[in-house]
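S.K.: here's my sequence, what's the structure:
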Amino acid sequence: MSEMGTDVRPSNFIRNIIDEDLESGKHTSVHTRFPPEPNGYLHIGHAKSICLNFGIAKDYKGQCNLRFDDTNPEKEDIDYVNSIQEDVRWLGFQWDGDIRYSSNYFDQLHQYAVELIEKGLAYVCFLNAEETREYRGTLKEPGKNSPYRDTTPEENLELFEKMRLGEFSEGECALRAKIDMASSFMCMRDPVIYRIRYAHHHQTGDKWCIYPMYDFTHCISDAIEDITHSLCTLEFQDNRRLYDWVLDNLDDFQAPNRTRQYEFSRLNLEYTLMSKRKLNDLVERGLVTGWNDARMPTIAGLRRRGYTPASIREFCHRIGVTKQENMIEVGVLDACVREELNENAPRAMAVIKPIKVVIENYSEGELEQLTAPAHPNIESMGTRTLPFGRELYIDTEDFREEANKKYKRLVLGKEVRLRNAYVIKAERCEKDAEGNVTTVYCTYDPETLGKNPSDGRKVKGVIHWVEASSAKPAEFRLYERLFLDANPAAADTVDEVLNPSSLTVVNGFVEPSLVDAQVERAYQFEREGYYCADNQDSSEAHLVFNLTVPLRDSFA
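M.R.: Below you'll find the model as predicted:
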């Protein structure tokens, strides 16, 4: 562990680099950025990058920008821009200054492209897509120079201006960097840096019909913003060569302390897809209800399901930052959520698969108000009121006509304690035509409220319940993993690994206090699991609760 002031920070190779840069005087402060493309919702993998970039800026008392690398208007949308801002704030972070967009720099980027053309380092190429692939070569064979590669700078300046003015059709030509068609790195084989797109842009409107490519834009945007440490995942490791080439050949970025890129391993999480393209496919084909479906690994989906910002930050802290690719067990994330909610989630009772209990020696029409703690260990959370009467609901799984000694719930002729209430004894039951138990008739001991009886009776079991007349009907959405395979990205198609049982909807009852349940706030439904009121569909008239995580890792 290393320290800065009173803050204790986890050590990793990126922080070691920053420490060395500050100590040597290469940089006097730290400036990071989080640069998402606004072409989808953020997911748990992005949360790792958010926590890293914003966390480093905070720990080193530096700055972190939020910048949208918005170079592809056909796939971008203002809805994604807004959702990303909301997700960053929800996770507990705030960017420095105004939101940035790479499109803010389109005029400068255009001038930098002109500079490369003037230096003979870029040319307009009229090869079509198929020809470009053919000329590019393979991993084993070098590429071939485009027949347009030796066009003079003067001709290229004229052609590039015609591109800008809309005198060519989409795909007819593109501006390419002149680097090395024999390079062992495919990204260095004269990559396209500008292409024609007749598309409306969510920030610049219809001002441009040529748009810079991401690899050209990203490094220049970092340099313009004076980012000291540009942090990205390992799949961009080869691209660093292109980024350095671009900056090396532009006059404005020759300072020895300019932006430097460092790569870390991306998050690979079991039973989870981290491809926005594949997640978007699930949305587009209606296989989920949207980007914020509670089964999705998006931050919006996790939020809807009741995950907390603190639990996600703790997860990102636990998995650490390395250069080694690995697959994280999904149980690590669930454990972080479970630990956080065990400490902080208020308690409540819900009966998800109900059968009726009638207490025959309890007065008809009588309704008493019992008191229970909102949390067993946090007195400041206060208490809640539990109505108690002659008729109750208990869970179907909590009653058997006969059972062995290991079964510690309600059995005919045996006693059980109702949570925060009385001891009851099952006397008889009624069944429907199919033989399913519909009603259990019991008696209760009025002297056992709030006590652990020491009168010789052995009451080993405790079950949850709700009073029938005051209970609120509720819909419960029970979730399993969205995918059956621990590595769904390796499947030929997503469809073959989709879990058909990823969502089960059942109807039951909750205690009346939950009519005011705050959406997204998880409650521990005692003996059932952690649930939260759905932030889209739940209302006082129709309560909907999503399963956040079970009390135990039953999936494993």
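
S.K.: every contact and neighbour count from this point should use C-alpha atoms.
M.R.: Will do.

S.K.: what about T438, distance to S363?
M.R.: 21 Å (C-alpha to C-alpha, to the nearest Å).

S.K.: I'd like the structure of this one too, to check against the first:
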Amino acid sequence: MEEEKKPLNFIEQIIENDLENGLDKSKLRFRFPPEPNGYLHVGHTKAICINFGLGEKYGAPVNLRFDDTNPEKEEQEFVDAIKEDIKWLGFKYDQELYASDYFQQLYDWAVEMIKQGKAYVDEQPSEVITEQRKNPTEAGIESPYRNRPIEESLDLFERMKNGEFEEGTMSLRAKIDMTSPNMNMRDPVMYRILKRPHHRTGEKWKIYPMYDWAHGESDYIEQISHSLCSLEFENHRPLYDWYLDQVYEDGKVRNKQREFARMNVTYMVTSKRKLQRLVAEGVVTGWDDPRMPTISGMRRLGYTPKAIREFIDRVGVAKRENLINIQLLEFCVREDLNKVSTRVMSVVNPVKLIIENYPEDKEEWLETENNPEDENAGTREVPFSRELYIEREDFMEEAPKKFFRLTIGGEVRLKSAYIIKANRVEKDENGEITTIYATYDEESKSGSGTEASMRKVKGTLHWVSAKHALPIEVRIYDRLFTHEQPDAEKETDFMEFVNKDSLKKVQGFAEPSLKNAKVGDHYQFQRIGYFTPDKDSTAEQLIFNRTVTLKDSFKID
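M.R.: As a prediction, the model looks like this:
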């Protein structure tokens, strides 16, 4: 039976219509245009998957173009991180390009617009310009410089480029329509003076193009067929098209801007300004802190590219803003990790258990499975000895009826090992249990084929041999915010919702096979959750981050 084809989303339908109306398929070209002023976050994954996904679907090239028009906030660090994120997600771009590659062409086009009477140099402060724009229901006020002589604007614009004027004293504005109900059309600023070094062009430029001017024209230079962006740019589309009208030549591909709904996820913020604040104020350790919604943070936490891409696929491409439950993301992560993670035994809240009738000088290496979900995963051996560590939560002196773990007089099976029975405990001066004493059934060894080994008990516990235990630091991450929409409350600073218990560090023990664990590996700590080694690990101290818990109540319809 053939797999049912997924219906086209509205962007795919636009492309199909364009192809039917004469667009040559060989002219299809897409781009992902990040601004290198921060790390990419979960919201960007949607744009990445849409653009690169279309490239894969239609066999079309996809450019990675950095819209680097603001040297105040841009850094090479962000460029490098963005490239790494895209590579990690499994996508390949055709060309690595920069808006700064086109600064001279953009300047030349701006000069032509001045000559045509479609742009002018304004000497008013930005605050006055903003005030003169008024509001959508009230006509704006024209600048007193709007009709200055063309030669005068040309001279001033060149002198702006040469650095003769101070920042904020002049700007170049497009001459469009100060009465337009679309505020973006009310003589938008095209260039401002910024005497800041650029991470690629150095000190060459003293003026920099505004995003709206550079973005669409860069698309045109690269002959992008479909410029796809989030819904917040919908009102910018008329300006995008107006700017394109000024430079378009017959016979070339006329790039088309279309918008899709941005993706918001519960318990996250995706404003770069707010993410920067979290970093600057030390709420997190950096852009790649595992609690951050950045791709780097999710990678460090242990999310997989496959899980993120599956999440985006399930969310789909919508025309309206939507709020996605973070549990869907965690479901996709858990679903993938269940297939690829090696099952290991680690104890994060240990209490010692001594098997009194097990020989003190004896140790065994017992066979255990690596991953029951993967028939090719094979098995490994784990050491077993008289003294073990088990989870403190797995023992109660006096237990309720439905407690199927270890209790005085009760029996459980130790995973891949023996059935044991707890007999007594030892406590410290505060009444806390320090040691559990038990006995084992020597004939109950897992897989031995004896009648005793096939005996059924209701509980199975994971454990670690104390003699062979590997000390580890376990970092238990929770959501960074306590509010589902931390930045939705206009009257409340989103920082008020920071979860002060979003990270807990505990000392635990793991089986010795984890000694060689490296960043990028994935493990299921049996009966605890999914974990991955952290980059802060050293030879002396292995650190594991909890990626997600084992189970969740979230259901997929």
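
S.K.: just to revisit the earlier point, if you count what's nearby, which of T438 and S363 of structure 1 comes out ahead?
M.R.: T438 (14 against 10; other C-alpha atoms under 10 Å).

S.K.: which stretches in the stretch 401-550 of structure 1 count as strands?
M.R.: 410-411, 415-418, 423-431, 437-445, 462-463, 466-467, 472-479, 503-510, 522-525, 529-533, 543-549 (DSSP state E, counting those that start in this stretch).

S.K.: which residues of structure 2 does the fifth one align to?
M.R.: The reference is to strand 462-463 of structure 1. Counting by TM-score structural alignment, strand 462-463 of structure 1 falls onto residues 460-461 of structure 2.

S.K.: and the first one, by the same measure?
M.R.: On structure 2, the counterpart of strand 410-411 of structure 1 by TM-score structural alignment is residues 406-407.

S.K.: average offset between the matching stretch and structure 1?
M.R.: Aligned to structure 1 and superposed, stretch 406-407 of structure 2 gives a mean residue distance of 0.3 Å (mean C-alpha distance after the TM-score superposition for structure 1).

S.K.: who's in contact with that stretch?
M.R.: Applying C-alpha atoms under 8 Å, 6 or more residues apart in numbering, the contact partners of stretch 406-407 of structure 2 are 394-399, 412, 421-422, 459.

S.K.: next, format those residues as JSON lines and append distance to D68 of structure 2 and neighbour count.
M.R.: As requested, these are exported to JSON lines (distance: C-alpha to C-alpha, whole Å; neighbours: other C-alpha atoms under 10 Å):
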{"residue": "D394", "distance to D68 of structure 2": "55", "neighbour count": "18"}
{"residue": "F395", "distance to D68 of structure 2": "59", "neighbour count": "20"}
{"residue": "M396", "distance to D68 of structure 2": "61", "neighbour count": "14"}
{"residue": "E397", "distance to D68 of structure 2": "64", "neighbour count": "15"}
{"residue": "E398", "distance to D68 of structure 2": "65", "neighbour count": "11"}
{"residue": "A399", "distance to D68 of structure 2": "63", "neighbour count": "14"}
{"residue": "V412", "distance to D68 of structure 2": "62", "neighbour count": "21"}
{"residue": "K421", "distance to D68 of structure 2": "67", "neighbour count": "20"}
{"residue": "A422", "distance to D68 of structure 2": "66", "neighbour count": "22"}
{"residue": "G459", "distance to D68 of structure 2": "59", "neighbour count": "17"}
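
S.K.: what's the average distance for the match of strand 462-463 of structure 1 when superposed on structure 1?
M.R.: So stretch 460-461 of structure 2 averages 0.7 Å relative to structure 1 (mean C-alpha distance after the TM-score superposition for structure 1).

S.K.: could I get the full set of helices for structure 1?
M.R.: Along structure 1, the stretches classed as helices by DSSP state H are 13-24, 44-59, 78-90, 106-118, 129-136, 153-164, 214-224, 239-248, 276-284, 299-305, 309-319, 330-344.

S.K.: mind listing what's buried in the first one?
M.R.: Under the neighbour-count criterion of 16 or more other C-alpha atoms under 10 Å, helix 13-24 of structure 1 has 14-15, 18, 21 buried.

S.K.: relative to Y41 of structure 1, which of those residues is nearest.
M.R.: I14 (26.6 Å; C-alpha to C-alpha).

S.K.: which position in structure 2 aligns with that closest one?
M.R.: Aligned by TM-score structural alignment, I14 of structure 1 pairs with I11 of structure 2.

S.K.: and I433 of structure 2, how many residues sit next to it?
M.R.: By other C-alpha under 10 Å, 17 other residues sit near I433 of structure 2.

S.K.: next one: G286 of structure 1
M.R.: 10.

S.K.: what lines up with it in structure 2?
M.R.: Applying TM-score structural alignment, one finds that G286 of structure 1 aligns to G282 in structure 2.

S.K.: and that match, how far from D501 of structure 2?
M.R.: From G282 of structure 2 to D501 of structure 2 the distance is 15 Å (C-alpha to C-alpha).

S.K.: what's the spacing between the aligned residue in structure 1 for E131 of structure 2 and E141 of structure 1?
M.R.: Superposed on structure 1 with TM-score structural alignment, E131 of structure 2 falls opposite E134. Remark: distance between E134 of structure 1 and E141 of structure 1 (C-alpha to C-alpha) = 11 Å.

S.K.: quick check: closest non-adjacent residue to the residue positioned nearest the centre of structure 2.
M.R.: For structure 2, the residue lying nearest the average C-alpha position, counting by C-alpha atoms, centre = their mean, turns out to be I295 (2.7 Å). Distances taken as C-alpha to C-alpha, 6 or more residues apart in numbering put H41 closest to I295 of structure 2, at 5.2 Å, once the chain neighbours are dropped.
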